[in-house]
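Trainee: Turn this into a structure:
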Amino acid sequence: MTLSPLVFAALIFALVVSISYAVLVRWLPDPGKERLAQLTPGRGSDHSTLWSRLQKRLLAWLLWLSPWTAAMSGGDEETPSALRVRFGHAAWRSPVALQIYFTCKTLLTLVLPLIAWALVEISPWHPQGLQRFLPLLVGAAVGYYLPDWILSILVSRRQRALLHAFPDALDLLRVCVQAGLGLDAAIERVGREIRQARPELSDEFALTGMALRAGSSRAQALRQLSVRIGLKDINALVSMLIQADRFGTSVSESLQVHSDALRTQRRLRAEEAAAKLPVKLLIPLIFCVFPSLLTVLLGPVVVTLARQLIKPVG
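Mentor: Sure, this is the predicted structure:
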């Protein structure tokens, strides 16, 4: 008995998902164990050590392959600066991030078509003519655009976390400034205080503090913060702080006004998401819940009517 292509594809999908889940559960580090290992000196986690070792080997292997994929990047001078800015938005600050990115993109573009071709060959579905090249094209397209898609997801997730954390951080900055700290010292102090609750914003404040200690002007350090985050609301905040520092206006009042504005925008975004929820639930309700409910309610009635109307012969 031969399996249909749909059943075979479902089995392959279930197998891949099961193996991936098992690998992730087995090899991904546990944040709680990592935190406990950091707080307990002299006791490291074997899983964390193994995962770090695997990461180092994978990184070394990708860097070894990077000369063959350097043509895609076009060199440092010809590489679009927008891509490096997106790396900064995703907190990819490694100097070899660009090489690893293009290496992964090239490998996925070459390997995924081969996997798709192998799956087609072992499946009962054997396309003819130009259809034989369709899995190769789909695999190449997925491999080429998958790194861009992952990068976009990481950027949007990190920007949402930063935007959600900024109103509370601005309140802490205002308290520190009103207590007598300068803006530079307040930024570093707030960055240390929110390390556990808001690690993304804490990293950005730490980088800004290091830039200030390295000799950068306050305006330059704040502009670099705005470029690393890449949000319009943060650009407005940075411009306001630069203007307040230039003209000598009250920084605490400016921080209070902007934190209130950011908090209002956060509440409006939450209300907008809540208003969109019924529309998003409409399709699952119609195609998933309603047929099941209709079957449960009308199924016994249909069976009873069928028994009454269709009499047995003889």
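Trainee: Could you use CA atoms for every contact and neighbour count after this?
Mentor: OK.
Trainee: so who does residue 87 touch?
Mentor: Taking C-alpha atoms under 8 Å, 6 or more residues apart in numbering, we find residue 87 in contact with 93, 97, 151.
Trainee: can I get the residues you listed in CSV with neighbour count and secondary structure?
Mentor: Shown next, in CSV, are the contacts of residue 87 (neighbours: other C-alpha atoms under 10 Å; DSSP: H, G, I helix; E, B strand; the rest coil):
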residue, neighbour count, secondary structure
93, 13, coil
97, 14, helix
151, 17, helix
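Trainee: and this one, so I can compare the two:
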Amino acid sequence: MNTTQHTLIILAILLMAAALLLVGAALLARAWRLKRNLATVEQKIAAHDRPSAAPDIQTPGWRDRLMALSANWIDTPVGRQFVAEEDRHLLDQCGVNDLRGKSLFFVARIVLAIGFSVLGLLLFAREGWLSVLLILFFGIALGYMLPKWVMQRVAIKRQRSAAEELPLLIDLLRLLQGVGLSVDQSLHVIENEFSNVLKVLGEELAIAGRQYSTGRSREQSMRRFSTVFDNEDLHAVSRLLVQVEHHGGAVQEPLKQFSERIREQRKLDMKERVGKLTVKMTGVMVLTLLPGLLVITGGMGFLAVIRALSKMGANI
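Mentor: As a prediction, this is how the structure comes out:
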């Protein structure tokens, strides 16, 4: 295959990608126009119902338009392939599982998959269909998985933060319950007064509080809090709060025992990490300190043996 044929293949692939983008853009534009028309009708109806109200219509920017277009695809079969249930749970763990977060995740996957494929074809394409297919495969796969890898790192960081904040949350709950506040009042105080300390758990408690204020039961509002980070201790705390809400009773002693158990578990985990670190440092010490130690302790002896052997060779 000569250079001209290779160039024509790349151009054909680029034209096909451009055609697919145009078709998708046309469909998204049509959906956006329908949504805009519906919003305009709703605004007119609202203005007719309130004639004294001044109109407040802002022209959306290109980012808002892009978010609106991608939001129309989130719950379609294509959107559920790009933002699956596992990805939505991952976005929950990152604290961005709203319409904007899902739309950004959806757009990032599409843009990166197409961008990496085109960039790979322009930089690394060789003669033959096999190289083109490999570049397309790895470009699409890398663009599809890169946003998920980034979100996984953010989710792991938030999980660690939640585990570190849990003992403080339990102590605050025990203290507030000890002064006579109810569960609802205690959670409200933690949300408003300690959000700068409990950055992750405070945000989750705020979401649970908003759900509870809209009419959901305590069990329903705490379901996300207990399952979002896949942490058994958080699940146990939420279950304890639900039981106290339903049946009442003293909660200071169970919270105290629970806090002591968590701190003891953290001590055991720290000892395990120190033990693993000691084993790893043994190999480092053998590779770095042992040669220097041998030179210091046995260097003079080796030199004496070498000099003696050299003198014996000179005498012979």
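Trainee: so what number do they get for TM-score?
Mentor: Superposed pair, TM-score by TM-score structural alignment, normalised by the length of structure 1: 0.62. Supporting alignment: 243 aligned residues with a C-alpha RMSD of 4.2 Å.
Trainee: of the contacts of residue 87 of structure 1, which stay in contact in structure 2?
Mentor: Retained in structure 2 (both residues aligned by TM-score structural alignment, their matches' C-alpha atoms under 8 Å) from the contacts of residue 87 of structure 1: 93, 97, 151.
Trainee: Leaving out the residues flanking it, which one is nearest to the last one?
Mentor: What it means is residue 151 of structure 1. For residue 151 of structure 1, ignoring the flanking residues on the chain, the nearest one in space by C-alpha to C-alpha, 6 or more residues apart in numbering is residue 90 at 7.1 Å.
Trainee: What does the one you found correspond to in structure 2?
Mentor: For residue 90 of structure 1, the aligned position in structure 2 is residue 94, judged by TM-score structural alignment.
Trainee: quick one: which of the kept ones among the contacts of residue 87 of structure 1 is nearest residue 39 of structure 1?
Mentor: residue 93 (26.2 Å; C-alpha to C-alpha).
Trainee: How about that closest one: what's its closest non-neighbour residue?
Mentor: Going by C-alpha to C-alpha, 6+ apart, residue 93 of structure 1 has residue 87 as its nearest residue, at 6.9 Å.
Trainee: Redo the kept ones among the contacts of residue 87 of structure 1 as CSV? Include distance to residue 169 of structure 1.
Mentor: Shown next, in CSV, are these (distance: C-alpha to C-alpha, whole Å):
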residue, distance to residue 169 of structure 1
93, 23
97, 29
151, 26
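Trainee: which of those residues lies closest to residue 5 of structure 1?
Mentor: Nearest to residue 5 of structure 1 among those, with distances taken as C-alpha to C-alpha, is residue 151, at 32.9 Å.
Trainee: show me what contacts the closest one?
Mentor: Contacts for residue 151 of structure 1 (C-alpha under 8 Å, 6+ apart) come out as 86, 87, 90.
Trainee: Compare those residues with structure 2 and list the overlap.
Mentor: The contacts of residue 151 of structure 1 retained in structure 2, by both residues aligned by TM-score structural alignment, their matches' C-alpha under 8 Å: 86, 87, 90.
Trainee: Would you mind putting those into CSV with secondary structure alongside?
Mentor: Output for those, formatted as CSV (DSSP: H, G, I helix; E, B strand; the rest coil):
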residue, secondary structure
86, helix
87, helix
90, coil
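Trainee: Was I right to think residue 107 of structure 2 contacts residue 72?
Mentor: No - using C-alpha atoms under 8 Å, residue 107 of structure 2 is not in contact with residue 72; the gap is 11.8 Å.
Trainee: When the two are compared, which one has more neighbours?
Mentor: residue 107 (18 against 15; other C-alpha atoms under 10 Å).
Trainee: Distance of residue 63 of structure 2 relative to residue 104 of structure 2?
Mentor: Distance check for residue 63 of structure 2 against residue 104 of structure 2: by C-alpha to C-alpha, to the nearest Å, it reads 10 Å.
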